[in-house]
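*Asks:* Structure for the following, please:
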Amino acid sequence: MSLPSPLLAVTDRHGHARPLAATVRAVIAGGGRWIWFRDRDLPPDERRRLGETVADTVRAAEGFLIVGGDPDLAVILGAGGVHLPGGAPVSPVRDRLGGVLLGVSAHSLREVEAAALAGADYVTLSPIFPTASKPGYGPALGPEAIAAARGFGIPVVALGGIGEGTLPACREAGAAGFAVMGGVMHGEDPEGATRALLAGWADRGIV
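*Replies:* From the prediction side, this is the model:
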């Protein structure tokens, strides 16, 4: 299964006064149609309500929604995929949801290999570069980890410290795409930030 877009935009309602749905709408307007609904710090009922708003927004803008860590919520929201934490069992989710896009978070080559063997469609590998949002996962892996991970035959989405300046290294290492949270969720112009990132990716011949 091909990835919906090179850019995976990870939701984060913190850090800006605008409603999350408005930010998501702006990201999709900027070309970032692949949205990962994360915001997992909310109680289940609140997360479901926020997810319904985000799902409606993504659907209306003809984007592609995946839900982080909760297959049940993905079904409720009619999402196109699920993103599982590292080490989570893949087969039961695949058996239940069928041909949805199924991703797994990886923080080492061992976890990439495990996800590939389990039948995931892609992995996010992080942190590639230093980032304040991933302090608990040790030092940055560096783009060389992307190149090594490609040997397991699964698309690798670079996550952690990704911006216009670090895109070339991810491309040269063979990343299938890149994931961004703060770079598109927290600024004053999420649409413009999304356009700039995608333009940088396209300028380097990797649309």
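*Asks:* hey, let's count contacts and neighbours off CA atoms from now on
*Replies:* Noted.
*Asks:* And the helices in this protein?
*Replies:* Counting by DSSP state H, one finds helices in the chain at the ranges 20-29, 44-60, 71-77, 91-97, 109-118, 144-149, 167-173, 182-185, 190-203.
*Asks:* mind checking which of those helices is nearest residue 13?
*Replies:* Relative to residue 13, the nearest member of these by Cα to Cα is helix 20-29, separated by 5.2 Å.
*Asks:* And the contacts of the closest one?
*Replies:* Outside helix 20-29, the residues that touch it by Cα atoms under 8 Å, 6 or more residues apart in numbering are 9, 11-13, 33-35, 53-54, 57-58, 61, 63, 184-185, 190-191, 194.
*Asks:* buried stuff in it?
*Replies:* 20-21, 23-29 (16 or more other Cα atoms under 10 Å).
*Asks:* Same check on stretch 145-163?
*Replies:* 145-147, 149-150, 152, 154-163.
*Asks:* In those residues, find the pair that's most separated.
*Replies:* 152 and 163 (25.4 Å).
*Asks:* Quick check: the closest residue to residue 6 other than its chain neighbours vs residue 4, distance?
*Replies:* For residue 6, ignoring the flanking residues on the chain, the nearest one in space by Cα to Cα, 6 or more residues apart in numbering is residue 177 at 4.2 Å. Remark: distance between residue 177 and residue 4 (Cα to Cα, to the nearest Å) = 10 Å.
*Asks:* cool, residue 133 as well?
*Replies:* Distance from residue 133 to residue 4, by Cα to Cα: 24 Å.
*Asks:* tell me the centre residue of the protein?
*Replies:* Ranked by distance to the mean C-alpha position of the chain (Cα atoms, centre = their mean), the top residue is residue 8 at 4.0 Å.
*Asks:* List the residues that contact that residue.
*Replies:* If you count contacts by Cα under 8 Å, 6+ apart, residue 8 has them with 32-36, 177-180.
*Asks:* how about a cut-off of 10 Å?
*Replies:* 32-36, 64-66, 124, 157-159, 177-181 (Cα atoms under 10 Å, 6 or more residues apart in numbering).
*Asks:* Now, those residues that are in strands?
*Replies:* Cross-referencing those against strands under DSSP state E gives 34-36, 64-66, 124, 157-159, 177-180.
*Asks:* Of these, which is the most crowded?
*Replies:* residue 158 (31 neighbours; other Cα atoms under 10 Å).
*Asks:* So between residue 133 and residue 4, which is more surrounded?
*Replies:* More neighbours surround residue 4 than the other of residue 133 and residue 4, with 17 against 12 (other Cα under 10 Å).
*Asks:* quick one more, to check against the first:
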Amino acid sequence: MVRFKKTVDWSLYVITDAQVIGGRSLTAVVESALRGGATVLQYREKKKSTRAMVDEAMALAALCRTYHVPLLINDRIDVALAVDADGVHLGQDDMPLRLARRLLGPHRLIGLTVHHREEIEKAQQDGADYISLAPVFATPTKPDHQTPMGVDGLRRLMTWVRCPAVAIGGINAHNIRDVLQTGVNGVCVVSAILGQDDPERAARTLRALIASTPAS
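*Replies:* Presented below is the predicted three-dimensional model:
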């Protein structure tokens, strides 16, 4: 698989969620989002067996190769290696980043969710390829999240960022331009695309808003 290390377009980062997708086909919904312009895909699954995860991730890897979009696996380094994904995304309670790097090698992407200055600085010291600043707004897809920082809080955190950064948490067509004007490299979305009846159209709408937002 082609490695994207230095050439990632972080602007529209889509994360899967089985509850948001509902009874629809995961691959069909994801392909619709990719057709609409999603630039990064993260496969996030917390409840299925390892075998089921590998099967789903393998199908998503094939789609991502077709659309030339990097595939990241949430938390599960074993699944990422099994399907030759482009990297992983880690939370603060997951495997330490430096150990993940040792297992994945220098060429795969590793991202880390961060919430405040200290976590940002440690992630950068440990060699994160990108960070996810969370949460900007409240979101039902992760009800146990920390207190939302809002756009002003996001802008303050960006003063400490020296690597690619994406924002996550309750981002949609109504607030995406305000989020982008803080200087982030992109936005992470779940329900704003995958929860819509027409994910392709939803992705195209967000892509248009991204393209029309002036650089900060």
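*Asks:* rewinding a little: please tell me how far the residue nearest to residue 6 of the first structure sits from residue 135 of the first structure.
*Replies:* Between residue 177 of the first structure and residue 135 of the first structure the computed distance is 22 Å (Cα to Cα).
*Asks:* do residue 169 of the first structure as well
*Replies:* 21 Å.
*Asks:* now do residue 95 of the first structure
*Replies:* From residue 95 of the first structure to residue 135 of the first structure the distance is 34 Å (Cα to Cα).
*Asks:* what does residue 161 of the first structure give?
*Replies:* Residue 161 of the first structure is 11 Å from residue 135 of the first structure, by Cα to Cα.
*Asks:* and if you look at residue 166 of the first structure?
*Replies:* Taking Cα to Cα as the measure, residue 166 of the first structure falls 19 Å from residue 135 of the first structure.
*Asks:* mind putting the ones in strands among the contacts of residue 8 of the first structure in JSON lines, distance to residue 85 of the first structure included?
*Replies:* Conversion of these to JSON lines gives the following (distance: Cα to Cα, whole Å):
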{"residue": "34", "distance to residue 85 of the first structure": "18"}
{"residue": "35", "distance to residue 85 of the first structure": "16"}
{"residue": "36", "distance to residue 85 of the first structure": "13"}
{"residue": "64", "distance to residue 85 of the first structure": "19"}
{"residue": "65", "distance to residue 85 of the first structure": "17"}
{"residue": "66", "distance to residue 85 of the first structure": "13"}
{"residue": "124", "distance to residue 85 of the first structure": "10"}
{"residue": "157", "distance to residue 85 of the first structure": "14"}
{"residue": "158", "distance to residue 85 of the first structure": "15"}
{"residue": "159", "distance to residue 85 of the first structure": "14"}
{"residue": "177", "distance to residue 85 of the first structure": "18"}
{"residue": "178", "distance to residue 85 of the first structure": "17"}
{"residue": "179", "distance to residue 85 of the first structure": "15"}
{"residue": "180", "distance to residue 85 of the first structure": "17"}
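*Asks:* Residue 30 of the second structure maps to what in the first structure?
*Replies:* The pairwise alignment with the first structure assigns residue 30 of the second structure to residue 24, based on TM-score structural alignment.
*Asks:* Show me the contact partners of stretch 195-212 of the second structure.
*Replies:* Taking Cα under 10 Å, 6+ apart as the rule, stretch 195-212 of the second structure contacts 11-12, 14, 16-22, 28-39, 172-174, 176-177, 180, 186-187, 189-194.
*Asks:* And for stretch 54-65 of the second structure?
*Replies:* Contacts of stretch 54-65 of the second structure (Cα under 10 Å, 6+ apart): 1-2, 26-28, 30-31, 34, 39-45, 48-53, 66-73, 78-86.
*Asks:* Which stretch of the second structure lines up against stretch 187-194 of the first structure?
*Replies:* If you align by TM-score structural alignment, stretch 187-194 of the first structure falls on residues 196-203 of the second structure.
*Asks:* List the buried residues in that stretch.
*Replies:* Judged by neighbour count using 16+ other Cα under 10 Å, the buried positions of stretch 196-203 of the second structure are 196, 199-203.
*Asks:* Please name the nearest non-neighbouring residue to the alignment partner in the second structure of residue 33 of the first structure.
*Replies:* Using TM-score structural alignment, the partner of residue 33 of the first structure in the second structure is residue 39. Of all residues not flanking residue 39 of the second structure in the chain, residue 12 sits nearest, at 5.3 Å (Cα to Cα, 6+ apart).
*Asks:* Aligned counterpart of that neighbour in the first structure, please.
*Replies:* Match for residue 12 of the second structure (TM-score structural alignment): residue 7.
*Asks:* now do residue 142 of the second structure
*Replies:* For residue 142 of the second structure, the aligned position in the first structure is occupied by residue 134, per TM-score structural alignment.
*Asks:* Skipping adjacent residues, who's closest to residue 144 of the first structure in space?
*Replies:* residue 173 is the one closest to residue 144 of the first structure (Cα to Cα, 6+ apart), at 6.4 Å.
*Asks:* show me what contacts the one you found?
*Replies:* Taking Cα under 10 Å, 6+ apart as the test, what residue 173 of the first structure contacts is 142-150, 158, 167.
*Asks:* Then residue 33 of the first structure?
*Replies:* Counted by Cα under 10 Å, 6+ apart, residue 33 of the first structure has contacts 4-9, 24-25, 27, 58, 61-65, 194.
*Asks:* ok, now which ones touch residue 88 of the second structure?
*Replies:* 42-43, 71-81, 100-101, 104, 108-112.
*Asks:* That'll do, ta.
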